[in-house]
Structure formats: C-alpha cells, structure tokens
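Asks: no letters, just coordinates:
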C-alpha cells in the first residue's frame, strides 16, 4: 500500500519546497507531475526556478489535465510529487470539465497506487471573499477538492512560512 501525503498552504508558504524535501525520504528516483502550463514569461521563470531547485535527477511528466493517467502510468517508477492540485482544478474549470467527477476519480486512483504520492495544493479559504462569481466558485471548488483528498490522505501538512505543521498523522 502506498503513502498519500497532502501538503497545503497559502501562496509562497514554502509548500512545494517542503514537498520536494519530503520526497527524499522515499527510495527510488523522484517523479514530478506538473499541472502548470507555461503561458507567459513570468510563469516560465517560475517553472525554471522550480526545476533548478529540484535538480536533474527528477523525471518530469506534464499533466495539466490528465493527472490520473500520469499517476497510473508512473506507478512503480518511484515516489511521485503532483504539483499542484489548484492549478489542475483551474485547468479543469476553465476547460469546462466536470471537476467534481475528476476529483472523485483522483481520490479513487490515489487509493490504488503502489508507490508514494505527495500532492501540493493551495489553501484558499483563509483569504478574502473573491469579488467575482468565478472566483467564489473556484474558492469553493478548491476547498471541496482539498477536503476530499485530505480525507483519503495518510498525512496532511499545512505549510506556514516554510515550516510544516502536521494536521493529520
């Protein structure tokens, strides 16, 4: 049985770096499942910084929509880091996909994995109420998706100022 770990936190809370460090506790070559799509220079710079920090030993799979396929295809190839659920949710919502069904399928898939999976997600419920209907729908969807994945996770951490707070043993 694999281990599923969820790491959440606010913007720039250090959650990705914490997840990368946590990956070192698992044997095998690390696999990074990226949900981000590079659409501008600023995002390209962010991705380059993340890649440089991880190093060349990481194998990367780009999966802006099909994270379940990426998890299934990479199971047994080493521990996986899926970064991040909220970007995946954004891709689903903006593409008109059924994010609730996709979240159910992801939760089911995670329970069948043989290799460890760490998932990174943003905690969006502690901020201000978004002004637009789309922003409120996203905040609500992210909260529900995070709850679903936290419920099936073996461990959950909240990143605060680069420090992990374990909220589910």
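Replies: That came through fine. Just so you know, these numbers come straight off a predicted model, no measurement behind them.

Asks: from here on, contacts and neighbour counts on C-alpha atoms
Replies: Noted.

Asks: tell me which stretches of this protein form helices.
Replies: Using DSSP state H, the helices of the chain run over 15-23, 41-54, 67-74, 85-94, 99-110, 133-152.

Asks: mind putting those helices in a markdown table, distance to residue 158 included?
Replies: Output for the helices of the chain, formatted as a markdown table (distance: least, C-alpha to C-alpha, whole Å):
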| stretch | distance to residue 158 |
| --- | --- |
| helix 15-23 | 8 |
| helix 41-54 | 20 |
| helix 67-74 | 22 |
| helix 85-94 | 15 |
| helix 99-110 | 19 |
| helix 133-152 | 11 |
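
Asks: surely residue 148 and residue 107 touch.
Replies: Yes - between residue 148 and residue 107 there is a contact at 7.1 Å, judged by C-alpha atoms under 8 Å.

Asks: more neighbours, these two?
Replies: Taking neighbours as other C-alpha atoms under 10 Å, residue 148 and residue 107 compare with residue 107 leading, 19 against 16.

Asks: tell me how many other residues crowd the spatially closest residue to that one that is not a sequence neighbour.
Replies: Of all residues not flanking residue 107 in the chain, residue 149 sits nearest, at 6.1 Å (C-alpha to C-alpha, 6 or more residues apart in numbering). Burial of residue 149 is recorded as 23 neighbouring residues (other C-alpha under 10 Å).

Asks: distance of residue 149 from residue 27?
Replies: As judged by C-alpha to C-alpha, to the nearest Å, residue 149 and residue 27 stand 23 Å apart.

Asks: could you do residue 101 as well?
Replies: According to C-alpha to C-alpha, residue 101 stands 32 Å off from residue 27.

Asks: repeat that for residue 161.
Replies: 27 Å.

Asks: try this one next to it:
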C-alpha cells in the first residue's frame, strides 16, 4: 500500500467543523456547501432575528439580509429560529434527528422481516434489504449574531445575566451531539481595539468563544476572500 492510498483509506469526514471568516468572506456559503455535500438531512439553526417594533422590522436592510439567506437555502432544509437558547435549539435538532433515525430503522427492520418471510415462503434464499446510514447535519449560522443577542437584547442595557451559562450550555450540547455539525462565526479580532468598554467586552468574549469552539471542533476552516484555508487539523 502506498503512502497516498494509506492516507485515503484512513481519511474520514470531520464530525464537527468550525468555519471562521470576516464580513463577506464567503463563510456562510461555504458552510452551506459543506452541509449540502454531507448528503444528510439538514437542520439550519438560524441565530439572526430582525429587530421589530409591534411586529414590524425596524431595520429594513438587516431584514433584507435575512431574506437573502433564507432564499439561498434549499426548501427541504429544516430551519429553526434559535433565539438566545442556542443550546436548546441544538439539543432539539439532535432529538429530531434521533427520532427520524429510529423511525427509519424500524421501517427498515419491518421491510427486512417481510422480505425474509416472503423468501422463506417461496423457498428461496433469504432476501436482504440494504440498510443505509441514517443521521443528520446541523448547521449553526452564526455565533456572532447569537452573542450579539446575548449582549444587546432589545430593551436591555448590557448582557443577559446568564450569558456565560448559555455559552457553557452550547459547548456541552456541541460536545454531546452525535450529528454532523457545522458552526459559523466571524473573526473580528484582526482590526484596531474598539472604543467603548461594552464593545471591547463583546470583541473579547467573541474571541474567547471562537477559541473555545475551535478547540472543541474536529476541523477549523478560515475563509479568506471566498477561499477556504485549513486551520485544523
């Protein structure tokens, strides 16, 4: 066996992938391509929410951005609006994937039993029903907007009281998920130090969150001008 063929035989897709990048770096589009390429049913966890007043969006430009993202996603993907409870949304998506997998496995077992019964009745060799792999892919887009919601909730002056606990909960949910998970976030720490204590705290905490999720994930990709750059492994 050659070195190349040995590497190919040992290669396996990452279970968790973290996609980082600046504004308009192509990170969301790349993450969506990864999700589509997985061949699995996709659950899209959307953290963006357009600010509203009496049910009417107050930021038309941001609402348009959200609409563009929605239109770009395949219609058969399941979309979950997460709010600030990202851990809960990830856990719910995982439970739905498990329930669908169990239902499919049960249907396959029943089909296998029917095929075996038919083969026995016809005195033929035992029929085999192929059982395909089951599972799902969860795409989280993105951590930056989620942290923004935790830090700048409507009508609140400062972060949510339990923002740190919510980050811990998401990290734990990501670690325990058995699905293919792709997480998107912004890299905003390459510029000058921002003015304002609260803004500096946000930049610091997003940097710490990115480090934490990068350490958790099997694979880390940095998007530069639409080009994926492998960071990890």
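Replies: Arrived safely, thanks for sending. All values reported here derive from a predicted model rather than from experimental measurement.

Asks: quick revisit: out of the helices of structure 1, which is closest to residue 118 of structure 1?
Replies: helix 15-23 (6.8 Å; C-alpha to C-alpha).

Asks: residue 21 of structure 1 corresponds to which position in structure 2?
Replies: By TM-score structural alignment, residue 21 of structure 1 lines up with residue 33 in structure 2.

Asks: ok, now which ones touch that match?
Replies: Shown in contact with residue 33 of structure 2 (C-alpha atoms under 8 Å, 6 or more residues apart in numbering): no residues.

Asks: now do residue 36 of structure 2
Replies: Residue 36 of structure 2 makes contact with residue 42, according to C-alpha under 8 Å, 6+ apart.

Asks: check residue 221 of structure 2 too.
Replies: 17, 18, 19, 20, 228, 229, 230, 231, 232.

Asks: what lines up with it in structure 1?
Replies: Using TM-score structural alignment, residue 221 of structure 2 lines up with residue 157 in structure 1.

Asks: distance of that match relative to residue 89 of structure 1?
Replies: For residue 157 of structure 1, the distance to residue 89 of structure 1 (C-alpha to C-alpha) stands at 20 Å.

Asks: distance of the spatially most central residue of structure 2 relative to residue 79 of structure 2?
Replies: By C-alpha atoms, centre = their mean, structure 2 has its centre lying nearest to residue 139, at 2.3 Å. Distance of residue 139 of structure 2 to residue 79 of structure 2, given as C-alpha to C-alpha: 10 Å.

Asks: again with residue 183 of structure 2
Replies: For residue 183 of structure 2, the distance to residue 79 of structure 2 - C-alpha to C-alpha - is 15 Å.

Asks: neighbour count: those two, which is higher?
Replies: Set residue 183 of structure 2 next to residue 79 and count neighbours by other C-alpha under 10 Å: residue 183 wins out with 24 against 17.

Asks: do I have it right that the more buried one meets residue 18?
Replies: Yes - using C-alpha under 8 Å, residue 183 of structure 2 is in contact with residue 18, at 4.9 Å.

Asks: now list whatever residues contact both of these two.
Replies: The contact sets of residue 183 of structure 2 and residue 18 do not overlap (C-alpha under 8 Å, 6+ apart).

Asks: what about residue 101 of structure 2, which helix or strand?
Replies: Using DSSP states H and E, residue 101 of structure 2 falls within helix 86-121.

Asks: now that helix and helix 163-176, what's the angle there?
Replies: Angle of helix 86-121 of structure 2 versus helix 163-176, following axes from the mean of the first three to the mean of the last three C-alpha atoms, to 10 degrees, is 20 degrees.

Asks: quick one: list the elements packing against helix 86-121 of structure 2.
Replies: If contacts are counted by 3 or more C-alpha pairs under 8 Å, 6 or more residues apart in numbering; DSSP states H and E, helix 86-121 of structure 2 sits against strand 42-46, helix 163-176.

Asks: need the next SSE after the shortest one, C-terminal direction.
Replies: It refers to strand 42-46 of structure 2. strand 52-53.
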